[in-house]
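**Student:** Coordinates for the following, if possible.
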Amino acid sequence: MIHEARNNAVQRMFETSCDAILFIDSDQTFPHTALDLLIEKHKDIIGYPIVRKKPPYYPNISRWYSDEGVYKVYENYPQNHIFQVDTIGMGFTYIRREVFEKIEKPYFDFGWVEKDGKRTDQMIGEDVYFCKKVKEAGFKIWANPEIEIGHLGMFEYLPRIYFNYAKMREEGRDVKG
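**Tutor:** Here you go, the predicted structure:
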């Protein structure tokens, strides 16, 4: 399972003198400068928005709406500078060692969104579980849209596909997946 693989990778990091870990999913495409662009931002947790492989191609970033008790996709995010998010997928994400030193195991797991102390029907994956823990520990999570990370499937899905698809929907054009 993906959460076990991520937890094992963190454990391996602790067996070294590494000061950070970089998660890259096997179906991501990226330019050779992608890691450098994250490191130079000097953030504890930073990754790239990566879109899903099916319509409406939502990005893997979200915000928490406490009044509703739900995470919602961060749809109209800035495209030319880094910005804070409440969750980011781990498809291409850089995390400093100290983040893991300040939260308890398991770092990654599955769970449920809670509202008013009660479990809702919204399940959260290992990436949202991690993001929730680090936010509770006081860390900020950043997204960097300055370059496009591709998501391989039938073809290479890029963030511009999401924005083009959203624009066509706003214009009332008939769009199908």
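
**Student:** only C-alpha atoms for contact and neighbour calcs from this point on.
**Tutor:** Will do.

**Student:** Please tell me I have it right and Y65 contacts V73.
**Tutor:** No. Shown here, Y65 and V73 do not form a contact pair, counting by Cα atoms under 8 Å, at 10.5 Å.

**Student:** And those two? Which one has more around it.
**Tutor:** A count of neighbours by other Cα atoms under 10 Å puts V73 above the other of Y65 and V73, at 18 against 11.

**Student:** give the contact list for the residue nearest to the more buried one when sequence neighbours are not counted.
**Tutor:** Using Cα to Cα, 6 or more residues apart in numbering and skipping residues adjacent in sequence, the residue nearest V73 is S62, 4.2 Å away. Neighbouring residues of S62 by Cα atoms under 8 Å, 6 or more residues apart in numbering: 71-74, 85-88.

**Student:** Ok, Y58 next?
**Tutor:** Contacts of Y58 (Cα under 8 Å, 6+ apart): 51-52, 73, 75, 162.

**Student:** let's see 10 Å
**Tutor:** 49-52, 73-75, 159, 161-163, 165-166 (Cα atoms under 10 Å, 6 or more residues apart in numbering).

**Student:** tally of neighbours for I24?
**Tutor:** 15.

**Student:** roughly how far apart are it and D121?
**Tutor:** 29 Å (Cα to Cα, to the nearest Å).

**Student:** what's the answer for V51, then?
**Tutor:** 24 Å.

**Student:** What of M1?
**Tutor:** 22 Å.

**Student:** neighbour-wise, which of the two wins?
**Tutor:** Neighbours were counted for M1 and for D121 using other Cα under 10 Å; D121 has more, 10 against 7.

**Student:** Next, the more buried one: secondary structure please.
**Tutor:** strand (DSSP: H, G, I helix; E, B strand; the rest coil).

**Student:** in terms of contact, does K135 touch D86 like I think?
**Tutor:** Yes. With contact defined as Cα atoms under 10 Å, K135 reaches D86; the gap is 7.4 Å.

**Student:** one more to line up against the first:
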Amino acid sequence: MKKVLIAVPNEGHIDTQVVKALLDIRWGKEYQKSIILPMMDMPIENSRAHTINYFLKGDWDYLFSMDADNPPLSDPLELIELDLDLVGYPTPIWCWNREKNKGPYPIEWNVYDYNFEEGPNRHKQHEPREGLQEVDAIGSGAFLVARRVLEHPTVRYQPFQRRWNDDGTVLLGSDLAFCQKVKKAGFKIHAHFGHICLHYKQVELTAVIDGWNSFYQRKKNKWEKELAEKSHNKFLVESQV
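**Tutor:** Take a look at the predicted model:
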């Protein structure tokens, strides 16, 4: 029987829906399960490192990690049967920045492909968003990773470590940097859109209004531009007849 360590890295608070998810998982699929709640090992990268150290000292086959605000909507351990290297459970991310008027969509999914057109460390949203997909990177809100991945020397060395620009700003978040290590070691990364997570965040409501208004305005401008181009092309065709 497969053994799985279930971890909820946190900073002293776990959402009640995550607690409920833990209870559901505890009574779900018949695997040998252990649950740990690594607390106050801040920052979060430190907590993840302590979790991996603890995992590797034991004899578990898989590590399932979910953040304290990231409960899955279905039994995440169902994916153990697929024996994947690393699989993420897609999570919605609030990404609107009102001050910078930035973000193509107010909400995105934390599932990514490389965007080499913009640079070697740039990512874009993965599509399509259905079923099991092989991807280049996932967020670390909820993921399942096989022991063979965490034991690999390339992955084992500082697994969740941010990468920095020379001026001290962040080049890559710890989750995307982790995924780069996983792929460099020769493993595959997947995401399963049939196993998504909820995401509990505090968001100021007028920012939500601004974000969606901006999104719909950009859509409206795009539709009007496309309609104008179609009308112009139709006029050119008719004028040539």
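
**Student:** overlap between the contacts of S62 of structure 1 and structure 2?
**Tutor:** Of the contacts of S62 of structure 1, the ones still in contact in structure 2 (both residues aligned by TM-score structural alignment, their matches' Cα atoms under 8 Å) are 72-74, 85-88.

**Student:** CSV please, covering the residues you listed and showing distance to R12 of structure 1 and secondary structure.
**Tutor:** Shown next, in CSV, are these (distance: Cα to Cα, whole Å; DSSP: H, G, I helix; E, B strand; the rest coil):
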residue, distance to R12 of structure 1, secondary structure
K72, 33, strand
V73, 32, strand
Y74, 32, coil
V85, 27, strand
D86, 26, coil
T87, 24, strand
I88, 22, strand
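
**Student:** which residues does the residue nearest to the spatial centre of structure 2 contact?
**Tutor:** With distances taken as Cα atoms, centre = their mean, G139 lies nearest the centre of structure 2, 2.3 Å away. Neighbour list for G139 of structure 2: 88-91, 93, 109-112, 173-176, 178-179, 191 [criterion: Cα under 10 Å, 6+ apart].

**Student:** at 8 Å what do you get?
**Tutor:** G139 of structure 2 touches 88, 90-91, 110-111, 175-176, counting by Cα under 8 Å, 6+ apart.

**Student:** Pick out whichever of the residues you listed sits closest to A146 of structure 2.
**Tutor:** Of all those, A146 of structure 2 sits closest to G88, with 12.1 Å by Cα to Cα.

**Student:** What lines up with the closest one in structure 1?
**Tutor:** Under the alignment (TM-score structural alignment), G88 of structure 2 maps onto G47 of structure 1.

**Student:** Roughly how far does the nearest residue to its match once chain neighbours are set aside sit from D25 of structure 1?
**Tutor:** In this structure, G47 of structure 1 finds its nearest non-sequential neighbour in T93, 4.0 Å apart by Cα to Cα, 6+ apart. T93 of structure 1 sits 9 Å away from D25 of structure 1, going by Cα to Cα.

**Student:** which of those two has more neighbours?
**Tutor:** More neighbours surround T93 than the other of T93 of structure 1 and D25, with 22 against 13 (other Cα under 10 Å).

**Student:** give the contact list for the equivalent of the more buried one over in structure 2.
**Tutor:** Alignment note: T93 of structure 1 maps to F143 in structure 2; criterion TM-score structural alignment. Going by Cα under 8 Å, 6+ apart, F143 of structure 2 touches 64-66, 86-89.

**Student:** does F143 of structure 2 count as helix, strand or coil?
**Tutor:** Three-state call for F143 of structure 2 (three-state DSSP): strand.

**Student:** H199 of structure 2 contacts D69, doesn't it?
**Tutor:** Yes. With contact defined as Cα under 8 Å, H199 of structure 2 reaches D69; the gap is 5.7 Å.

**Student:** ranges for the strands of structure 2?
**Tutor:** 3-7, 32-36, 62-66, 86-88, 92-94, 107-109, 111-114, 123-125, 132-135, 137-138, 142-146, 163-164, 170-172, 189-192 (DSSP state E).

**Student:** Mind putting those into CSV with distance to W223 of structure 2?
**Tutor:** Formatted as CSV, the strands of structure 2 follow (distance: least, Cα to Cα, whole Å):
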stretch, distance to W223 of structure 2
strand 3-7, 46
strand 32-36, 50
strand 62-66, 39
strand 86-88, 34
strand 92-94, 25
strand 107-109, 21
strand 111-114, 26
strand 123-125, 22
strand 132-135, 30
strand 137-138, 31
strand 142-146, 36
strand 163-164, 39
strand 170-172, 34
strand 189-192, 32
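
**Student:** looking at these, which is closest to N221 of structure 2?
**Tutor:** Across the strands of structure 2, closest to N221 of structure 2 is strand 107-109 (Cα to Cα), at 19.6 Å.
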